[in-house]
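Undergrad: This is a predicted model, with the sequence first.
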Amino acid sequence: MSAVPQFSDTANTAGQALHLLQTVFGYPAFRSQQAQIVEHVAHGGDALVLMPTGGGKSLCYQIPALIRSGVGIVVSPLIALMQDQVDALAEVGVRAAFLNSTQSFDEILAVEKKMREGELDLVYIAPERLLTQRCLELLEIVEIALFAIDEAHCVSQWGHDFRPEYIRLSLLHERFPRVPRIALTATADQQTRDEIIHRLQLGNALQFVSSFDRPNIRYQIVEKANGRKQLLDFIQAQHNGDAGIVYCLSRKKVEETADFLNEHGITALPYHAGMELTERSRNQARFLREDGIVMCATIAFGMGIDKPDVRFVAHLDLPKSIEGYYQETGRAGRDGATANAWMAYGLQDVVQQRRMIDESDANETYKRVQGVKLDAILALCETLQCRRMHILEYFGQPSAPCGNCDTCLHPPTSFDGSVAAQKILSTIYRVDQRFAAGHVIDILRGIDTERVQQWRHTQLSTFGIGAEKSEAEWRALLRQLIAQGLVTVDYDNYSALILTEQSRAVLRGELKVQLRQYKKADKAVRHKRQSAKDFAETELSSNEQALFDKLRWWRVETARTHNVPAYVIFPDATLREIARQSPATLTALRGISGVGDKKLDSYGAQLLNLIQSQMSPSST
């Protein structure tokens, strides 16, 4: 039998929902719009839910599935994480299982039998499995409480995580018109929202859009000089010993970056689609279960990762869109403690991303949309204003400067860059728009290279007119001109720089150009930060801290015994509160957020013994 109360009707939905939240999941109250979403879906309504990573999206379908009669079907692309999701639900007494390609036929038969006999509360199914005739026929004979379509942005052809199978999920509405559906995602601009509604036939669904703000994340974008060295300095100065994720564009760069960090004493693991599945799964498991691991990965890694204590997300290459950047950085600081989103960005990033769009086999409409998304992320990198404000406004949420990102803490300066722009544009024009950035900059700086001599470019009127600036300064200025659409790159002609129609107005003096003042990349500064550990040190007394440390060691051993990540047993926030309150009875322990009935039964006595042993005189 399930440890979860089973409800046969939805007469008192609000009361049932709150009871489940408190007794099963151990939380005292709903956050944000959770209560409204739960009640709406429990009563049979469809919903589109946009809620930031760590905002509690899963409760929005888990609780309605427990209230309604039947089994909740969760469509999810996260095959590698389904076991952890099911284990986490088992820890709180929810009967859950999954169906995906990793299982044997006998394992699949066992789950299907439980579904037919009404012995499961939730089943996670990969979209590929769901769309098979066998699975659809099974669903026809099973009582279904609801369909939850997780990571719903995967339906968007314009998105960063497009899954072709998601487009076919409209059949859920066609074949099961009376079953409520809830689509959930952490990232979707208006265009993606519209596509989710259209493709999933959610025209009558209520939309619940929570604030996109993650105030505990500090955004920082630095001028790329030596990316790996800058990354190492950043980690050593601010996140030594912390868990983090480093995103790279290519598989080769992932491997090289992991090797580089390991050579410098930082435990780093690679993760990309080109690795053997067993090695990839092993590395993911280590990242989830061990402390202080840095995962170097392509964007193939991270969606659905619930690890709460990721203290930083770093990008060594420019993401393709603000949606991708926001979702990837959102994997940091899920526990609410402060975290960093750090990126190193340079001219080559702009050139590389534009080339990838232009050289793709996609149609012109797709290329145009991706070009607009790239322009948006470039604008974020080059902005003179608050980065958080820029991100939130992209998602349609007006805000004020945050005072916590790099542009707020160290405001950049801008200047009238019209003359500098004219120097660059004139040089591009005088070399007949046939040469790449390096050659153009050599001419500007008056560098008499063999190639410059070969083409007699020392005779140009622009030769040496920019000698006062370094190569890095000219690259930064050229990058901004490309970002502003004044210069493009001809990838079919050795990345030659090309003038645009708009650039001619600059050359004629009819259009002013405002540019960001170049600032040499600073060495990462070691400063006091508030990670989860720091919170414990500042909020807890010495005795409380000692108990907190003992609880964390107990959690490690318990998680190892259960073969689950440590945070599945209890998150740091719950252990910290236990250490602070030092409850002496099960009733008092039950009052702490994160301690539900099942966990109280499983671990209550052990926790009270630990607390008592720490409080006794012999332990001091």
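TA: Sure, I can see it.
Undergrad: C-alpha only now, for contacts and for neighbours.
TA: OK.
Undergrad: residue ranges of the helices in the stretch 51-200 of the chain, please?
TA: Applying DSSP state H, counting those that start in this stretch to the stretch 51-200 of the chain gives helices spanning 59-67, 82-91, 105-116, 127-130, 133-141, 164-167, 171-175, 190-199.
Undergrad: any chance of the ones you listed in JSON lines, with distance to residue 566 and mean neighbour count too?
TA: Formatted as JSON lines, the helices of the stretch 51-200 of the chain follow (distance: least, Cα to Cα, whole Å; neighbours: other Cα atoms under 10 Å):
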{"stretch": "helix 59-67", "distance to residue 566": "20", "mean neighbour count": "25"}
{"stretch": "helix 82-91", "distance to residue 566": "10", "mean neighbour count": "19"}
{"stretch": "helix 105-116", "distance to residue 566": "26", "mean neighbour count": "15"}
{"stretch": "helix 127-130", "distance to residue 566": "29", "mean neighbour count": "20"}
{"stretch": "helix 133-141", "distance to residue 566": "33", "mean neighbour count": "13"}
{"stretch": "helix 164-167", "distance to residue 566": "32", "mean neighbour count": "18"}
{"stretch": "helix 171-175", "distance to residue 566": "36", "mean neighbour count": "14"}
{"stretch": "helix 190-199", "distance to residue 566": "35", "mean neighbour count": "17"}
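Undergrad: Compile the ones you listed into a markdown table and extend it with columns for distance to residue 52.
TA: Output for the helices of the stretch 51-200 of the chain, formatted as a markdown table (distance: least, Cα to Cα, whole Å):
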| stretch | distance to residue 52 |
| --- | --- |
| helix 59-67 | 13 |
| helix 82-91 | 18 |
| helix 105-116 | 31 |
| helix 127-130 | 23 |
| helix 133-141 | 31 |
| helix 164-167 | 21 |
| helix 171-175 | 25 |
| helix 190-199 | 14 |
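Undergrad: nearest to residue 590, of these?
TA: Closest to residue 590 of those, according to Cα to Cα: helix 82-91, at 15.4 Å.
Undergrad: this is the comparison structure:
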Amino acid sequence: MDVTHADPTHVLQSVFGYETFRPYQEPVVQRLVDGGDALVLMPTGGGKSLCYQIPAMVRDGPGIVVSPLISLMQDQVDALQQVGVKAAVLNSSLGRKEREAVEHRLTAGELDLCYVAPERATRDRFKTLLSRARPSLLAIDEAHCISQWGHDFRPEYLALADLRGDFAQIPCIAVTATADPPTQRVVLDRLGMTDEDRFVAGFDRPNIRYVVEPKGNRPRQQLHEFIEREHPGQNGIVYCLSRNGVETTADWLTDHGHTAVPYHAGLSDHKRSEHQDRFLREDGLIVVATVAFGMGIDKPDVRFVAHLDVPKTLEAYYQETGRAGRDGRPATAWMAYRRGDVVRMRQLIDDSAENDEHRWTQRHKLNALLGYCEAPDCRRKVLLNYFGEDMGGDTCGNCDNCLRPPDTWEGTTAAQKALSCIARTGQRFGSGHVTDVLLGKDTEKIQRHDHDTVSTYGIGADRSKAEWRSVLRQLVAKGMVEVDVMGYGALTLTEDCRPVLKGRETVAFRDGAAASASPNTTKTATDDPLPADGPERELFEALRERRTQIATDQEVPPYVIFNDKTLRAMVEHRPQSKSDFRALHGVGDVKLERYGRQFLDTIREHT
């Protein structure tokens, strides 16, 4: 399907089967079509891919998409080919003849999109190919990997700045769902972009319920009870810190009636590929994994993401939980939190840090995550605040703290002491030093800076070091204090702290800084909109069976044929003709011709 120079909205409707653009998609698409650049921050499932796929199809030449995971490129290409887009991968999974065939199509102008790994994209040979192919744009997926301030820095991404410079005449788009303000700044600078090129669509995923439970002595039993209560028989991901934790948890869940498989870097390539393929193609499967699993996973109907161990950063947590509910339907992000686990995480950071600067960065990002776990405030508000976004209220009504407010203690005086100490020491020091000043410690650093003479020296001796560390973390979570990650973790005050310092507002801290118990939830939050039985359910299951059959024959995940949202639209509208079928969400011209008759036959059989 050739849509070169076509109107982007026409491409959206005729190729992808969507009536209108989502918020922020249209201005980004138009900017690229017009030859401009863009850094795009959208939540997982927000439609980032269309922002570069449509311009690549409309502009002359192939779009080059740099993606970090070879294992998932083919799934993205499969989905594009389903709607008639000429797409291919160029990576180490191809044999010599296959690679040469793709290279020929690339330089011959026979591709709309070509997906490539960063290691290959920066080689001189590939740059020569691009010079002959005259690409329409350069798209960099998971762009936060460019920044050492990000949670998932990858050195091979640094060379993309040179690639960008070599092809500065074509538009460049960098997309990510997880980048705090310092990370955004580095990405802009390294890719030669300005603030005008930044498009932030927001980080909120309102369909996800955030829950943090205190981690008891039997965390796997807690996980089992959560799954049975909220998501029995549904797709999910469980993250564990170690490979051994992954293996034992997967076995434990299997022994307790769940269908679960492990995924970690210690498994063979064949076994990892097998388990990933099962997850993409099967229903009701739980993958228990280390952080090696998940980036780029497009499976729309993951109903829960659980953490049995705390992740290293809020960015990692946000990215991992964002793999739930990509279809927009209710999902849950569940985490078991125990402060003792943090000691192990800090040790991992210290052991793996490349230098002191990296160690400082990761430690303070971990502190931000702990502040999220300990805060008595709305989880969503804390999370969005970290990414520089204002939720526009104090409660979301869809997290454990909002559904069941935790016990708190009146902490206005403690907050004033901590805020004043940050101010009196010049807003140039991290939480460790500020805590030492509050406690009246006699350290070399305090002596060197004469901080034993400031008015806040020793005013916090009534509380322990751990309590003050928690107070400072919760003040960060509340947005009253910021951590200057690029300035070695210095704590700085924000305007939000002023009413507290002046005594016009009070502050409450979580009692004991422990996570709340699991909220009393009801199944309505995750209910399927279709009835459990009856004609509608029968039709839906028949449509799913038809979809599975087609997907199996083509060896692709079922959701690339049609996602559940489109199947539900079939149940709701009961189309009887091709024109009726074409009007459904997610049905473009190519899918109408390929699958319209088969699904219409199934609908007629059940009408």
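TA: Received the coordinates, thanks. All figures in this text were calculated on a predicted structure; none of them were measured in a lab.
Undergrad: Nearest to residue 418 of the first structure, out of the helices of the stretch 51-200 of the first structure?
TA: helix 190-199 (34.7 Å).
Undergrad: so where is that closest one in the second structure?
TA: Here helix 190-199 of the first structure aligns to the second structure at residues 181-190, judged by TM-score structural alignment.
Undergrad: What are the contacting residues of the matching stretch?
TA: For stretch 181-190 of the second structure, the external contacting residues (Cα atoms under 8 Å, 6 or more residues apart in numbering) are 39, 143-144, 146-150, 161, 194-195, 387-388, 485-486.
Undergrad: From the residues you listed, list the buried ones, please.
TA: 39, 143, 144, 146, 147, 148, 149, 150, 161, 387, 485 (16 or more other Cα atoms under 10 Å).
Undergrad: what residue of the first structure takes the place of the third one?
TA: Counting by TM-score structural alignment, residue 144 of the second structure lines up with residue 153 in the first structure.
Undergrad: Its match reaches residue 163, doesn't it?
TA: No - look at residue 153 of the first structure against residue 163 with Cα atoms under 8 Å: they stay out of range, at 9.0 Å.
Undergrad: Specify which member of the contacts of stretch 181-190 of the second structure is nearest to residue 82 of the second structure.
TA: residue 143 (26.3 Å).
Undergrad: Which pair in the buried ones among the contacts of stretch 181-190 of the second structure has the greatest spatial separation?
TA: Going by Cα to Cα, the pair spanning those furthest: 161 and 387, at 24.2 Å.
Undergrad: which residue is nearest the centroid of the second structure?
TA: Closest to where the C-alpha atoms of the second structure average out (Cα atoms, centre = their mean) is residue 319, at 2.3 Å.
Undergrad: wait, it sits on residue 42?
TA: No - look at residue 319 of the second structure against residue 42 with Cα under 8 Å: they stay out of range, at 11.2 Å.
Undergrad: Mutual contacts of the two, please.
TA: residue 177.
Undergrad: Show the contacting residues for the nearest residue to residue 351 of the first structure once chain neighbours are set aside.
TA: In space, and not counting its chain neighbours, residue 351 of the first structure is closest to residue 489: 7.1 Å by Cα to Cα, 6 or more residues apart in numbering. Contacts for residue 489 of the first structure (Cα under 8 Å, 6+ apart) come out as 351, 495, 496, 497, 498.
Undergrad: what about residue 489 of the first structure, which SS state?
TA: Here residue 489 of the first structure is strand, with the state taken from DSSP: H, G, I helix; E, B strand; the rest coil.
Undergrad: What residues in the second structure pair up with stretch 311-331 of the first structure?
TA: So stretch 311-331 of the first structure sits over residues 303-323 in the second structure, by TM-score structural alignment.
Undergrad: Ignore what I typed, I meant stretch 59-69 of the first structure.
TA: Stretch 59-69 of the first structure maps onto residues 50-60 of the second structure, going by TM-score structural alignment.
Undergrad: One more: stretch 580-589 of the first structure?
TA: Using TM-score structural alignment, stretch 580-589 of the first structure pairs with 572-581 in the second structure.
Undergrad: Start and end of the matching stretch, how far apart?
TA: 12 Å (Cα to Cα, to the nearest Å).
Undergrad: just how off-centre is it within its chain?
TA: Distance, stretch centre to chain centre, for stretch 572-581 of the second structure: 35 Å (Cα atoms, centre = their mean, to the nearest Å).
Undergrad: likewise stretch 309-329 of the second structure?
TA: The answer for stretch 309-329 of the second structure is 5 Å, by Cα atoms, centre = their mean.
Undergrad: Strands along the stretch 501-620 of the first structure, start to end?
TA: Using DSSP state E, counting those that start in this stretch, the strands found in the stretch 501-620 of the first structure span residues 514-516.
Undergrad: Tell me where it has helices.
TA: Under DSSP H, counting those that start in this stretch, the stretch 501-620 of the first structure gives helices at 501-507, 532-539, 542-562, 566-569, 572-581, 586-590, 597-615.
Undergrad: got a list of contacts for the fifth one?
TA: Residues from elsewhere that reach helix 572-581 of the first structure (Cα under 8 Å, 6+ apart): 335, 532, 536, 540, 544-545, 547-548, 551-552, 589, 592-595, 611.
Undergrad: again, but for the longest one
TA: Here helix 542-562 of the first structure makes contact (Cα under 8 Å, 6+ apart) with 536-537, 565-566, 568-570, 572, 575-576, 578-580, 607, 610-611, 614.
Undergrad: Kindly recompute the last result at 7 Å.
TA: 536, 537, 565, 566, 569, 575, 576, 579, 580, 614 (Cα atoms under 7 Å, 6 or more residues apart in numbering).
Undergrad: What's the match for the fifth one in the second structure?
TA: Spelled out, that is residue 569 of the first structure. Aligned partner of residue 569 of the first structure by TM-score structural alignment: residue 561.
Undergrad: Repeat that for the last one.
TA: Using TM-score structural alignment as the criterion, residue 614 of the first structure maps onto residue 606 of the second structure.
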